[in-house]
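J.: The sequence and its predicted three-dimensional model are supplied below.
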Amino acid sequence: EICRQILDRPAPDSSHIEEEERPQLPWWKTKKWASHIILRMFERYGSPGNVISKEYKEFAEWFLQTFSSGLLTVLLKILDQYRSKVYVSPRVMTNTIDYIKTAVSHAFSWKMLKPHILVIIRDVIFPLMSYSDADEELWESDPVEYIRKKFDVFDDFVSPVQSAEMLLHNCCKTRKGILTQVMQIIMQIINTPNLGHKEKDGALHMVGSLAEVLLRKKIFKEQVEQLLMQYVFPEFASPHGHLRARACWVMHYFSDIKLKNPQVLEQIMRYLSNALLTDKDLPVKVEAAVSMQMFLISQDDAAPYLNNQIKEITMEVLKIIRETENEELTTVLQKIVCTYSDQLPPIAVEICQHLATTFSQVLETDENSDEKAITAMGLLSTMETLLAVMDEHPAVLASLHPIVLQVIGHVLQQNVFEFYEEAFALVCDLTSKSISPDMWKLLEIIYELFQKNGADYFVDMMPALHNYITVDTPAFLSNQNHVLAMYNMCKSILTSNNTEESECSAAKLLEVIILQCKGQIDNCIPSFVELALMRLTREVKTSELRTMCLQVVIAAIYYNPTLLLDILQNIPIPVPDSSITDHFIRQWLHDFDCFLGIHDRKLCIIGLCTLLSLGDRKPTVLSELPDKIIPTMLMVFDGLKRAYVARATEGEEEESEDESEDLEDALSSDEDDVDEMNPYYKNMAKMVQEKGAEAGFQITASIQDADSDDDDDDDDDDDEDGDELDETALEGYTTPLDDEDNPNAVDEYILFQDVMTTLPSTDPAWYTMLTRNLNASEQKQLQEVFQAANQRKEMKRSKQIEKSGGMLMAA
């Protein structure tokens, strides 16, 4: 009520004060905060169906019915002042319009607003969305600042223009009959004889803001193509730069249109390319570039129309990126690079040099640091895209490497930590196929950086570090300092106060080294194993970290079981009432259900198979647990089977497309627009269950509302059926075990079958102990695993025949 009274009181006349200074006057500051408070109260606690927590549901109903009348009366009065040319500060306008936008969704408040809404649209929204005197002055005086302002996402939050767009869109989308009446208003404006260029801009602005709704309403989408040709296309030749820019902007928002005439698409692409290449006004070029990108994304047939000009277009985009330092344009360039990878090799080096120079330029300017950072990240991401698409052009790639390496060196050596993530991504790209002498020198720089202040970025370094180990393993092992650097980084992470995500990555790196360098690093294995086991002596909060540390030791079993058992016997870690070997194996078997994905389960099976085959050298604790070993392995195999099925079906799944012929979610006057995402979640849950069934397993987990009272976040007994759907986060760091194309790679099914068929003759007593208490279900599972092993043997043999040209003869 206090806020309502503050907003209702007339502000003293301020016409004698400069307009830029008026928002700082005490009256307008007070009104700004009063409008902000009622808006936040309504959005968070007073809007039924949209409150931040279910406990406010009753309060929201009370708030809506108690305060709507009084507050809306005052807010409508503020809008009436604006339409009567009485000054209202931008922030108060923004908050007022945002409140009304939310009120439109509720039947109770909509009934109060409905009689006024068309007047609001015509006399408030339309003027706000029209080209203003301030826009014109900024366009003429500082076009770069004009572009920055128009593309500033932070400015949108406090802009009455953006709020006006959203109110217009919400009214037309959610309330029956409003879209038709609004389009009549727009057509009436746009067909006015001698219409001013600023008003024409406002009408086109409104059309573009309604693009999504128009394209989904059957009655309108049939007419959109003609509307664009009649009212938008002519503005590409307008003498007013802002209308040429608006034409590009409108086309951007209609890029999803299904055109009946293919020649219209050709015409659109010609308009946009001409605007980009020939227009004298920078804002027009920027809007043309962004719109062009949207058509390349949305229209499959758009790309060929730019083939003949793509080099000129690319260089022009690079030029305006340097002039404007606009982050939107870096995504435009990325799309161009991806789409026209075959045409760009001749200028790829020039593109990369341009990006590097612009990146240095952006780093040297201190103004608008947040925006500059986004732009700089975009430039680095574009370099990454360029490297990826030039992958099939080795000569070009070789010329790009020194330029990119220089940029990486600048970021790392100057400690520009804001861009470490992007820099390490580029290091990963430069080391993905081969590792040059310069890249080995860069590893030294990375290690030095880690020692100074880089531990927080260890997870970002991981892909590049993995490449250093796996891409050229002989070179990695040729210098002991390489291995020592990796170990020291892992040791620092695992013995200091770091996140468990970083610690998981460190343990994974140790595992990768062990598996990649089998038989070549005997002297390192004791240190690696001790480091992993020592971490387990301290508190471990997540099963992921515990499993990763166990996997380091399991990898060492695969590396050399005798060596590992000797290490465990001599390791200086006290374990009460047990040896470290016994404790480790018991923990391993206990945690078998924490091994997820394919790699982790595969390593688990291979490690157990290795122990089972040790004969007299096997740890004595195994003889104490014979009834647990095979059932545990069968359960791991069951998880493996589902993980393989999930991976095989992953590429076949397609996103469900909403091809609704008509947008039928407009509401009548007595309906509320609440909980808009629920239908989406229901459809998503249905799709997940269907796909799960296709993959051979049942999904029983459900998608819960974020406000659900069932707060089970801390429950460790999560539904296991979801574990097979995705590979573990670290599974992308491949090892020789994961190379299924290698005919000599270990197959866990075949290995298990070989072990189980060999044991009866080599160690019959041990085999009997392992299998004597298997129940009927477990015996059936065992046979299924053997059948899978036979199938895999046959597949391997078929691949070998195919690889050798079909010349292998049957045995």
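T.: Now that the structure is in, tell me what you want to look at.
J.: contacts and neighbour counts: CA atoms only from here.
T.: OK.
J.: which residue sits closest to Thr382 in space, ignoring its chain neighbours?
T.: Closest residue in space to Thr382, ignoring its immediate chain neighbours: Gln334 at 5.3 Å, by C-alpha to C-alpha, 6 or more residues apart in numbering.
J.: whoops, I mixed them up, Pro160
T.: Per C-alpha to C-alpha, 6+ apart, closest to Pro160 is Thr94, 4.3 Å.
J.: The one you found: how many residues sit nearby?
T.: Neighbour count for Thr94, taken as other C-alpha atoms under 10 Å: 22.
J.: what about it, distance to Leu76?
T.: Distance of Thr94 to Leu76, given as C-alpha to C-alpha, to the nearest Å: 13 Å.
J.: Sticking with the residue nearest to Thr382, tell me its helix or strand.
T.: For Gln334, the host element (DSSP states H and E) is helix 327-339.
J.: helices or strands next to the helix or strand containing Leu72 in the packing?
T.: Here Leu72, judged by DSSP H and E, is contained in helix 57-83. On a contact count with 3 or more C-alpha pairs under 8 Å, 6 or more residues apart in numbering; DSSP states H and E, helix 57-83 meets helix 2-8, helix 90-103, helix 107-120.
J.: still on that earlier bit, if I pick the residue nearest to Thr382, what's in contact with it?
T.: Ser381, Thr382, Thr385, Leu386 (C-alpha atoms under 8 Å, 6 or more residues apart in numbering).
J.: For the stretch 501-650 of the chain, just list every one of the helices.
T.: For the stretch 501-650 of the chain, the helices defined by DSSP state H, counting those that start in this stretch cover 525-536, 543-559, 561-570, 580-590, 599-612, 620-623, 626-650.
J.: Out of those, the one nearest Leu168 is which?
T.: Nearest to Leu168, of all those, is helix 626-650, at 40.3 Å by C-alpha to C-alpha.
J.: returning to that earlier point: quick one: the helices and strands packed on helix 57-83 as a markdown table, columns for distance to Ile351 too.
T.: Formatted as a markdown table, the helices and strands packed on helix 57-83 follow (distance: least, C-alpha to C-alpha, whole Å):
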| stretch | distance to Ile351 |
| --- | --- |
| helix 2-8 | 55 |
| helix 90-103 | 42 |
| helix 107-120 | 49 |
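J.: now, of those helices, which is deepest in the fold?
T.: Comparing the helices and strands packed on helix 57-83 by mean neighbour count (mean count of other C-alpha atoms under 10 Å), helix 90-103 ranks first with a mean of 23.
J.: tell me the angle of it relative to helix 57-83?
T.: Angle of helix 90-103 versus helix 57-83, following axes from the mean of the first three to the mean of the last three C-alpha atoms, to 10 degrees, is 130 degrees.
J.: hold the first one in mind and look at this next one:
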Amino acid sequence: MSDTNTVVQLLAKSLQPSTAKESENGLRSLDAHQGFPLTLLNIVSSDKMDMGIRLAGALYFKNLVKRKWIDEDGHYHLHDEDVAAIKREIVNLLIHLPDHLQVQIGESISIIAESEFPQMWPELLDELVQKLGPNDMVTDKGILKIAHSIFKRWRPLFRSDELFLEIKFVLEKFAKPFLDLLLCVNQLIDQAESGPKENLSLLLENMLLLIKIYYDLNCQDIPEFFEDHLKDGMTVVHKYLKYHNTLLEDPSEDEEVDLTTQVKISICELIQLYTTRYEEEFHSFIPDFIQTVWDLLKNITMQPKYDILASRALQFLTAIAAAPTYAPTLNNEEALKQITEKIILPNITLRESDEEMFEDDPIEYIRRDLEGSDSDTRRRAATEFLRALKETNEKVVTEVILSYVNSYLSNFQADHSNWKSKDIAIYLFSAIAAKGSLTNAGVTVTNLLVDVIAFFTSYVAPDLVSSDAYPILKVDAIKYIFTFRKQLTKQQLSEAFPLLSAHFQDNNYVVYTYAAVTIEKILSLRDPTEHQKLLFDQNDINPSVVKELLTNLFGLMLKNGSTPEKLSENEFLMKCVMRVLLTTRTSLQDPNDVLQQLLKIVQIISKNPSNPKFSHYTFESICVILTDYSSSIEQYLTIIKPTLFGLLNQEVQEFVPYVFQILAYCLEVFPKGKPIPEEYHQIIKPLCSPAVWEYKGNIPAISRLISAIVSSSPSSFSNAEQLKPILGVFQKLISSKVNDNLGFHILETILTSVNLQYTQNYLKEICVIIMTRLQSYKTEKFVKQFIIFLCWISCLPVSDSQVIDVNGLNSQFTIKFVDNVQNGLFGQIADHFIIPRINTFNNLVDKKILMVGLTNVVVENFESVGKERSLRTIAEVFKLLVSDSIKNYKNMDESLEILQNLDNDEMTFGSSYNELNIIRSNTVDPISNIKNRDMITQYVKAKLGAMNGFQNLISALSSIGDPELNEALKKLSYIH
């Protein structure tokens, strides 16, 4: 057991920014001690401890579980005794904790359950059911929190037999106690209507959890139990959608969402699920729910605390509008006018709170409105509802909404102080002009009943050029271009470009940020006539315009950068920098200056990395310059080294994977034959140390950097002392189900780079490690990687149609490498693993390597491989060669795929690996000169044709009597 006082002192230090790093290092040094997790839990559960320390302990425990509970190979990284004790005690502990501590420990249980429940922790459910009952609502609340933390994991999962077996296991034990408690809590709420408030609040908290679990248990399919008791359940659900109690509601509170509203939000989510997924079973209840939701939307105020409820209620009506059974009741002109006036208009009209956010918290305003994260805003939900109505009756909806659009425009024309009227008009018009859902990708198809360009010219464009336009109308004008950019011609977009960039001089944060977002999206457009090409390239933008753009963007970031957090809060500006650099490529007037600006920003934000997206785009921008000027990589490496190695020395963990990737890329393009910088030699030992591998996000980047160092400086690995640590890395990776592909990559690098005389003594041990993994816990992924590895080696002498020597690696080496472990082992591998899988590969490059490599193995080792095995191998190669699966084989242009990946905004700090797309590592193709099916066929036929007894081979193949093989032989013109 770890010393409690020591742990408490370290947790106290974690609360102070100045000692947080020291605290983390100290706590990590205790991670491996038996009893440390239980010490943390004891601190969390002790009501004598300071609440800040208890919360720090709960957070550290959750992160410890996330890091060390179990790895991808099923191995615990905590002591077995601790694992057993945690599972035994954590439920009781959570029940008695305050709410904010329950959240952290509940998440910990969810993480544990992900790997343990139900197979390795079946007693958990029995314990939960046993403690659940009508007599202790405090305990019930804790139990329901645990249950929800486990069951909510099912919501986003794909359907599978394993998932349904888990849900079935839970339902058999939990469904009846759940329903009994739902009905019981409903009765107790009736009895507690008049107070005291604390009792009623506790009951409503339980009801909220019960509704959430109702969704969890039904999220994949409607269970028979719930179908049989649908009336019991939905009667309670409907009751609390209408529920009010003045004890729990504070009309003067604007922001904080009260308990009854939270319950209604969860109910709206549940009835939307039933409407969209189980309409046949639910249809008789739907009319009552429609009326209740309608009344709810009409009666709730415009206070921000009701925003999520309004959004969820509108999402339910959107599902109704899309359902053929109910859509007709909403689609007559009179109903549409009612809907527009009572529901749509109130929810898209800007409120005072929206204007305050526009002024006081502009980045949040932007993220809600533009980024697509505003699914909880009234505007987004009302717009989606309107679009759903339009999908089923476009003509009537368009006519009705246009009448409101024209009315609001007239109101603005009569008095320009009525700017909100114009804002509503533009918003309504945009909603009906777009077909389908409006996403960040822009509108692809428009409503033919309206003229998007004419509306822009008449009503929107004036606000784009007017300096007097109200800021929100400027934003509307910019956003209109953002939304309908795909409907504008290249000429129109080119003309809009200077108008947009002029807004970088605007002092309004939202205005200039919208301009940056829209410019970035315009520059990422594909050419509609040639989809594999971008619409704009470096010839379309004058270098002086580029310089001005970048100067303005950097200026805006630094202007607001009073702290690292403020500097990095606006990722939209940095994303625009990245896109401008990608478009202009080598036409930059002063790339050195841009690089220095980016490095300066990295140095500032490294003091407190707080926005993963901003950081990612900053490093991607650095990579653009490095790739565009890779011929001068020595010069640029000299510029970036102080910053990159400074980040490593300061242990800025969030940036370490980026540093490793950039350092690896610089070596990959470094002039061959030149000595690499000394700093690379100095980091080899730290890269092989266990500490740096603890962070999962580091692993792919470290592997790439090690491979780059080995490849660039093979002479640095000419003795056992230098080579063994790298082979240790290979062994660590090859033993991992997640990272075994990286192990093969490092092994390929070692074999092709380091002189064979230095690796010769380790080859048997290397193969034994692979065979051990193959025997002990093989996966299909690992088997296929091993097969491709063997074929990859066998391909190496083939380059530009000539035989070359690659460190003595060829098909003979392949067989010796395996047979060195046990004589005849390669034949067994071929029979049991290779031949049965030849036609199961998906990747086109893998198929090519497979066919060329196996052809080499058979032709060059016919006697040792054996006639029968060779015939079976070539038969499968021929069938693959003529199959439809490779008819489109060609070298893929990856540049557009890279650009597409840049729009993936799912960047986080932590255990996940964020790959830098601009310099991403591509699979090495050892036979890149063989580019298509015809060239593969030509190679295979030429190689086989040079064999002694080739005709006998073809005769033997044709006599096998396999119709698929005979068809392949005909297509290859071997038989007629």
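T.: Looks like it arrived, so ask away. As the structure is a computational prediction, the values presented were derived from the model and not from experiment.
J.: if we can go back for a sec, for the residue nearest to Pro160 of the first structure, what is the corresponding residue in the second structure?
T.: Using TM-score structural alignment, the equivalent of Thr94 of the first structure in the second structure is Ser311.
J.: Check His599 of the first structure too.
T.: Matched by TM-score structural alignment, His599 of the first structure corresponds to Ile849 in the second structure.
J.: quick one: what helix or strand has the most centrally placed residue in the first structure in it?
T.: Residue closest to the average C-alpha location in the first structure (C-alpha atoms, centre = their mean): Ser381, at 13.7 Å. For Ser381 of the first structure, the host element (DSSP H and E) is helix 369-389.
J.: Average offset of the helix holding Gln334 of the first structure relative to the second structure?
T.: Helix 327-339 of the first structure: mean distance to aligned residues in the second structure after superposition is 1.9 Å, counting by mean C-alpha distance after the TM-score superposition for the first structure.
J.: which part of the second structure lines up with that helix?
T.: On the second structure, the counterpart of helix 327-339 of the first structure by TM-score structural alignment is residues 571-583.
J.: Can you spell out the matching residue range in the first structure for the longest helix seen in the second structure?
T.: When the second structure is parsed with DSSP state H, its longest helix is helix 161-191. The aligned range for helix 161-191 of the second structure in the first structure is empty, by TM-score structural alignment.
J.: which other residues reach stretch 485-495 of the first structure?
T.: Residues from elsewhere that reach stretch 485-495 of the first structure (C-alpha under 8 Å, 6+ apart): 447, 450-451, 455, 465, 502-503, 506-507, 509-510, 528, 531-532, 535.
J.: what do you get for stretch 254-270 of the first structure?
T.: Residues outside stretch 254-270 of the first structure that contact it (C-alpha under 8 Å, 6+ apart): 208, 211-212, 215, 225, 291-292, 294-295, 298-299, 302, 305-306.
J.: and if we set it to 6 Å?
T.: With contact meaning C-alpha atoms under 6 Å, 6 or more residues apart in numbering, stretch 254-270 of the first structure is reached by Ala211, Phe295, Ser298.
J.: Please enumerate the strands of the stretch 401-550 of the second structure.
T.: Using DSSP state E, counting those that start in this stretch, the strands of the stretch 401-550 of the second structure run over residues 526-527, 530-534.
J.: Tell me which of these sits most buried.
T.: Compared across those, strand 526-527 shows the largest average neighbour count, a mean of 15 (mean count of other C-alpha under 10 Å).
J.: what about that strand, distance to the chain center?
T.: Using C-alpha atoms, centre = their mean, to the nearest Å, the mean C-alpha position of strand 526-527 of the second structure is found 25 Å from that of the whole chain.
J.: Run through the neighbouring helices and strands of it.
T.: Helices and strands touching strand 526-527 of the second structure, by 3 or more C-alpha pairs under 6 Å, 6 or more residues apart in numbering; DSSP states H and E, are strand 530-534.
J.: by how many degrees do the strand it packs on and helix 571-584 diverge?
T.: 110 degrees.
J.: Give me the contacts around strand 530-534 of the second structure.
T.: Contacts of strand 530-534 of the second structure (C-alpha under 6 Å, 6+ apart): Leu525, Arg526, Asp527.
J.: same thing but at 7 Å, please
T.: Counting contacts by C-alpha atoms under 7 Å, 6 or more residues apart in numbering, the residues outside strand 530-534 of the second structure that touch it are Ser524, Leu525, Arg526, Asp527, Leu896.
J.: same check, this time on stretch 375-395 of the first structure
T.: 325-327, 330-331, 334, 337-338, 341, 352, 355, 359, 362, 396-397, 419, 422, 426.
J.: again, 8 Å this time
T.: 325-328, 330-331, 333-334, 337-338, 341, 345, 348, 352, 355-356, 358-359, 362-363, 396-397, 400, 404, 419, 422-423, 425-426, 429.
J.: What of stretch 713-722 of the second structure?
T.: Residues outside stretch 713-722 of the second structure that contact it (C-alpha under 8 Å, 6+ apart): Pro675, Ile676, Val710, Leu723, Ser753, Val754, Asn755, Tyr758.
J.: ok, Ile426 of the second structure - contacts?
T.: With C-alpha under 8 Å, 6+ apart, Ile426 of the second structure has these contacts: Val405, Val460, Asp476.
J.: From the contacts of stretch 713-722 of the second structure, keep the buried residues only.
T.: Among those, the ones that count as buried by 16 or more other C-alpha atoms under 10 Å are Ile676, Val710, Leu723, Ser753, Val754, Asn755.
J.: Turn these into CSV, including distance to Asn393 of the second structure.
T.: Output for those, formatted as CSV (distance: C-alpha to C-alpha, whole Å):
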residue, distance to Asn393 of the second structure
Ile676, 68
Val710, 65
Leu723, 71
Ser753, 67
Val754, 70
Asn755, 73
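J.: quick check, nearest of those to Ser794 of the second structure?
T.: For these, the nearest to Ser794 of the second structure is Ser753 (15.9 Å; C-alpha to C-alpha).
J.: Residue in the first structure paired with Ala323 of the second structure?
T.: In the first structure, Ala323 of the second structure lands on His106 (TM-score structural alignment).
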